[in-house]
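Student: take this sequence and fold it.
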Amino acid sequence: MTTFRTLDRETLKDGEGTLALSEAPTMTNSMEDLSRSPSVETLEEPDWPRSWRAYACLLGCFFLMFNSWGLVNAYGTWSSYYVGHSLRGVDQLELNLIGSTQSFIVLLLSNVVGRLLDAGHSRKVIGCGTFLVPFGLFMLSVVHPSDFEALGNFGTIWATQGLVVGLGMGTFFVSSSQVASTWFPKRRGLAVGYVACGASVAGVIYPSMLRFLIQSVGFNNAVRYVATLTSVTCIYSFIFCTPDPAHEHHEPKSWGKLRTWFDTEAFQNKAWCWFTAAVAFMFFGFYPIFFNLEEATVRGFGTRSRTGVSISNTETTNVPLQTFWLLVIMNGASTIGRMLLAHFSDKIGALNMHIGSQFVASLLTLILWTLAGTESEAIAFCVVFGVFSGIVIGLPPASIGNILNCSYTAPGTTHFAKKKLGHWTGMMYTFAAIPALAGPVIAGHLITQYKTYITVQMWSGSTLMLSCICMVISRWHLPCANGEHAKAEFVRRLSKADTSEKGKLGDATPEALSQAPTRVPSRAPSRQVSCEYLDTPERMV
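Tutor: Reported below is the predicted structural model:
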């Protein structure tokens, strides 16, 4: 029978820069925990931390996600304003490039940020973002033209909103989930789920603020109000987002070595490799939905070619902003999905939940979004897809934790599942950076090339389905709940079914022989008893 291969000390001893055991002193903290006599504290950790600092940190991590992916989720409303005002007539590819640059930088820096957090530099990392995000937004309000009908410069808008704000957001993303996880070791999925709600809540607040403030005080002042809210929440996060003091950090011997930044053990883990590919395909198609939702869902402005409306706009108009509530509804429904993630991922398995949610999200995009043409249909899509999108985008850190827990199961190596969480999660997101940049840009080019939004709908749905397939393959390389490899479990069940069928056929022959007239009593075991004994699972090979 195939058994699941665990990573033992022999496979880890040469991993320089990857939490190698050879770098540890003779008696490490983790080894001491295994050898010393158990106490009340070591036998049972509380399900919920008793310190107020844990919950203050959880709220701060919520704000970190609020000001990272929350701003990306809200970019659809910014894009709707640009396409009708300061960047009217600009190719949809360029409009999507601003938002995709933000997501690209956030993901690209994930590995670096995760490694710095593992080394204990959370204050410096979060401090950089606390300055850059508000500063980039305030600078956007300066470089953007104040005249209602004036055309803006795409380069300066991209540099402030896409580059500077994106750099600040990149320090927040991995920090939010990793710092919160240190306080909630037994409720990691729940903590990550609550933190992930920050992105969807921001996706409700920021578009609503922009929509109504633009009409009352103008775009530049609206951006300044948004920057003020961002500043307050960032400062709170900087003060309270600190890891649990009991959490162990790993400072590498040399920051200049490649293996300090890339844990080579991850590349030997097939489940991690396939899941990384799944996340890459997910970002190929996920954010084109958010960036183009307001124009591509309801007939009227820039919708599919069946309406005969031009994709680009040459005159000033507020029409694109009239569908901002679609993005608000989707992000609001996403909050429900993230809460479901928080409550059920620890019970049914994060990766199992991820596979099911990804499959449903891809079908909704391929079928429901392409058919949505009326307001009621658009609302239905935004609500249902929003629920599953919240699960899909919030689960990767918990799924990586699931993979780590299944990989490091040998005695003396289980503590690596916690120590390497930030590193493996960061590497996963870094490899998804290029797809996150290219996906919305490709979708924008398809819209411009074919003058129809059906292209972005099919592109997003197809890439999400490919992501689901990669997740299934990743799950195939992990053990089941009983510790047996998924492949071995599948083969065993098939063998058991075949054996039971053969057993039924074999039972008929001894029964018939026992009724023969020439049968005489004997002290030897009967054929029937022998057959039944041989068919028991204990004797099966």
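
Student: make it CA atoms for all contacts and neighbour counts henceforth
Tutor: Noted.

Student: residue 226 versus residue 135, what's the distance?
Tutor: 11 Å (CA to CA, to the nearest Å).

Student: show me the contacts for residue 65.
Tutor: Counting by CA atoms under 8 Å, 6 or more residues apart in numbering, residue 65 makes contact with 172, 173, 176, 195, 196, 197, 198, 199.

Student: just the residues you listed: which are in helices?
Tutor: Judged by DSSP state H, the subset of these located in helices is 172, 173, 176, 195, 196, 197, 198, 199.

Student: out of those, flag the one nearest to residue 355.
Tutor: Of all the ones in helices among the contacts of residue 65, residue 355 sits closest to residue 196, with 18.1 Å by CA to CA.

Student: which stretches in this structure count as strands?
Tutor: Counting by DSSP state E, the chain yields no residue ranges for strands.

Student: check it and tell me which residue is nearest its centre.
Tutor: In the chain, the centroid-proximal residue (CA atoms, centre = their mean) is residue 396; its distance is 3.2 Å.

Student: mind listing what it touches?
Tutor: Counting by CA under 8 Å, 6+ apart, residue 396 touches 279, 425.

Student: run this one through as well so I can compare:
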Amino acid sequence: MHDLETDSEKAVRPESDFDGEIERDLADVRSPIPGTKPGDATILEDAGPPDGGTTAWIVVLGAWCCSFSSPGWINSVGSFQEYYEVGPLKEYSSSTIAWIPSLQLFFLFALGPVVGIIFDNYGPRPLIIGGTLFHVFGLMMASLAKTYYQFLLSQGVCTLACVSTWFSKKRGTAMGVMVTGSSVGGVIFPIMISRMIKSTGYPWAMRTAAFLILGLQIIAIFTVRPRIKPVPKKMPVGRFAAPFTELPFAMLLLGIFVLTYGIFIPIDYLAVQGLEEAHMSEEMSQYLVSIFNGASLFGRLASGYGADRIGRWNMFIIACSLSGIAEFAVWIPAKHSSIAIGFAIMFGFVSGAFIGLSGALPVSVSPLPEIGYRLGVVFLAISIPALTMAPIGGAILQNSTNGWLNVKVFGGVMCLAGSAIILISRLLYTEKKLLKVF
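Tutor: Here you go, the predicted model:
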């Protein structure tokens, strides 16, 4: 049995009555080899994650479609911020407009704990079907929007844990491949939307995106499934509070919370900063978002591969620290188009690990029956800064004499501070072993 567990999973197995439930759940897939004596070790029929194979990679394909459709769409929010500011909502302030993409991010992550519990008990299919209906409906309603509150409600409000059960040693690589979908979506959506707005208008641009997402989600509905069929079970009430009372996991939540500000501020304001401060053309500033996401694709693949070699936590901390350094070293002086493009490439590459591995961290230190819930709690920690970071950035921009400088410094500080807090969490999990592969 011990061969099926990573060191990190052993270190954080909860010492509570809930262990009995974990063992009973795993007992469903155990059976002794015929002819063995009563005292012999129990052998598992289930040999654990296959780390590959046709079925496993088909699951990755379906998850990739989900990644393209949802995070890929979210990665395009910077282009909408710039479009609204120079287009239908030009009479509103940057801070006010920023609530639209912020609400998209908030509702993507805020329901994480509820979604996680549903996943733990019923698997991914009902979630994918429900999410598809809401996302497509929201985009269709956005295509009819003409006023601020309509944009806010339709695009803001209505708008990956399966893979981890199929992979162990190659989990970082598999999740890195999966989240490249959001990078590809982040490249395609801004270009497609900006070009279609000019050629066919905003309504049909949104409808086309909705139809594309619907097609990909249908693929996901039929391909994404967990390796072991979930069995509905009631989680003890005390376990709901456990992620907040365990110091290492609480530090992980705090670190992710702080990091979200540092990572998403540049994503949300890339296009606007390029247009206003770097004096780029409107069309070229829109391409900054696609350039960022194109570089992020390679960053996510590289971080996934690196995570399998040096550890997911180590890779995550290094990449997020480099993201903060990039904001200080490259984004601050990005007052010319060439430097702004260079920052989009550099930041896209190093920050790819945030999306690529932020889900892998809680998965690696969570009890098996709680993976969905704890992953959802991490997403909840992301949702609050996701809701407030763009309006905060807009307020800093409007109420400061050094507007863009202060926005950039704010993003860099939050990146480095969040990385330091995650490092503390990692040290607590590894008993202060700095060089351990974790």
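
Student: could I get the TM-score for this pair?
Tutor: After superposition, the two chains reach a TM-score (TM-score structural alignment, normalised by the length of the second structure) of 0.88; 421 aligned residues with a CA RMSD of 2.8 Å.

Student: rewinding a little: what residue of the second structure matches up with the residue nearest to the centre of the first structure?
Tutor: Counting by TM-score structural alignment, residue 396 of the first structure corresponds to residue 358 in the second structure.

Student: same check on residue 226 of the first structure?
Tutor: In the second structure, residue 226 of the first structure lands on residue 209 (TM-score structural alignment).

Student: test my guess that residue 443 of the first structure contacts residue 456.
Tutor: Yes. Proximity of residue 443 of the first structure to residue 456 meets the contact threshold set by CA atoms under 8 Å, at 5.1 Å.

Student: measure the residue nearest to the centre of the first structure to residue 262 of the first structure for me?
Tutor: Taken as CA to CA, the span from residue 396 of the first structure to residue 262 of the first structure is 18 Å.

Student: same thing with residue 32 of the first structure?
Tutor: From residue 32 of the first structure over to residue 262 of the first structure the distance is 28 Å, taken as CA to CA.

Student: more neighbours: the two, which one.
Tutor: residue 262 (19 against 11; other CA atoms under 10 Å).

Student: give me the nearest residue to the more buried one, chain neighbours excluded.
Tutor: residue 427 (7.0 Å; CA to CA, 6 or more residues apart in numbering).

Student: which position in the first structure aligns with residue 386 of the second structure?
Tutor: So residue 386 of the second structure corresponds to residue 436, using TM-score structural alignment.

Student: ok, its match touching residue 103?
Tutor: Yes. If you go by CA under 8 Å, residue 436 of the first structure and residue 103 touch, sitting 6.1 Å apart.

Student: one step back: if you skip the residues just before and after it, what's nearest to the match of residue 386 of the second structure?
Tutor: Closest to residue 436 of the first structure by CA to CA, 6+ apart is residue 283, at 4.9 Å.

Student: now do the contacts for the residue in the second structure that the one you found lines up against.
Tutor: Using TM-score structural alignment as the criterion, the counterpart of residue 283 of the first structure in the second structure is residue 260. By CA under 8 Å, 6+ apart, the contact list for residue 260 of the second structure reads 382, 385, 386, 415.

Student: still contacting in the first structure, which of these?
Tutor: Comparing these with the first structure on both residues aligned by TM-score structural alignment, their matches' CA atoms under 8 Å, the contacts found in both are 382, 385, 386.

Student: and the nearest residue to the first one once chain neighbours are set aside, how far is that from residue 159 of the second structure?
Tutor: When you say that, I think you mean residue 382 of the second structure. Using CA to CA, 6+ apart and skipping residues adjacent in sequence, the residue nearest residue 382 of the second structure is residue 257, 5.4 Å away. Residue 257 of the second structure is 22 Å from residue 159 of the second structure, where distance means CA to CA.

Student: and these two? Which one has more around it.
Tutor: For the pair residue 257 of the second structure and residue 159, the greater number of neighbours falls to residue 159 (26 against 22), based on other CA under 10 Å.

Student: now the aligned residue in the first structure for residue 196 of the second structure: closest residue in space that isn't a chain neighbour?
Tutor: Using TM-score structural alignment, the partner of residue 196 of the second structure in the first structure is residue 213. Nearest residue to residue 213 of the first structure, sequence neighbours excluded (CA to CA, 6+ apart): residue 222, at 5.1 Å.

Student: show me what contacts that neighbour?
Tutor: Contact partners of residue 222 of the first structure, counting by CA under 8 Å, 6+ apart, are 209, 210, 213, 214.

Student: residue 147 of the second structure: neighbouring residues, count only.
Tutor: Residues near residue 147 of the second structure, counting by other CA under 10 Å, number 10.

Student: do the same with residue 52 of the first structure
Tutor: Residue 52 of the first structure, neighbours per other CA under 10 Å, totals 9.

Student: map residue 399 of the second structure onto the first structure.
Tutor: When the first structure is aligned by TM-score structural alignment, residue 399 of the second structure is paired with residue 449.

Student: look up how far residue 180 of the first structure lies from its match.
Tutor: 44 Å.

Student: looking at these two, which is more packed in?
Tutor: Taking other CA under 10 Å, residue 449 of the first structure and residue 180 do not tie; residue 180 has more neighbours (28 against 11).

Student: need the counterpart of the more buried one in the second structure.
Tutor: In the second structure, residue 180 of the first structure lands on residue 163 (TM-score structural alignment).

Student: so its match is in contact with residue 61, correct?
Tutor: No. Residue 163 of the second structure is beyond contact range of residue 61, at 9.8 Å (criterion: CA under 8 Å).

Student: one step back: roughly how far does the match of residue 396 of the first structure sit from residue 379 of the second structure?
Tutor: 9 Å.

Student: wait, doesn't residue 79 of the first structure sit right on residue 290?
Tutor: No. Using CA under 8 Å, residue 79 of the first structure is not in contact with residue 290, being 10.4 Å away.

Student: shared neighbours of those two, which are they?
Tutor: Looking at what touches both residue 79 of the first structure and residue 290 (by CA under 8 Å, 6+ apart), there is no common residue.

Student: show me the helices in the stretch 201-350 of the second structure, by range?
Tutor: For the stretch 201-350 of the second structure, the helices defined by DSSP state H, counting those that start in this stretch occupy 202-223, 237-245, 247-276, 282-310, 312-326, 337-357.
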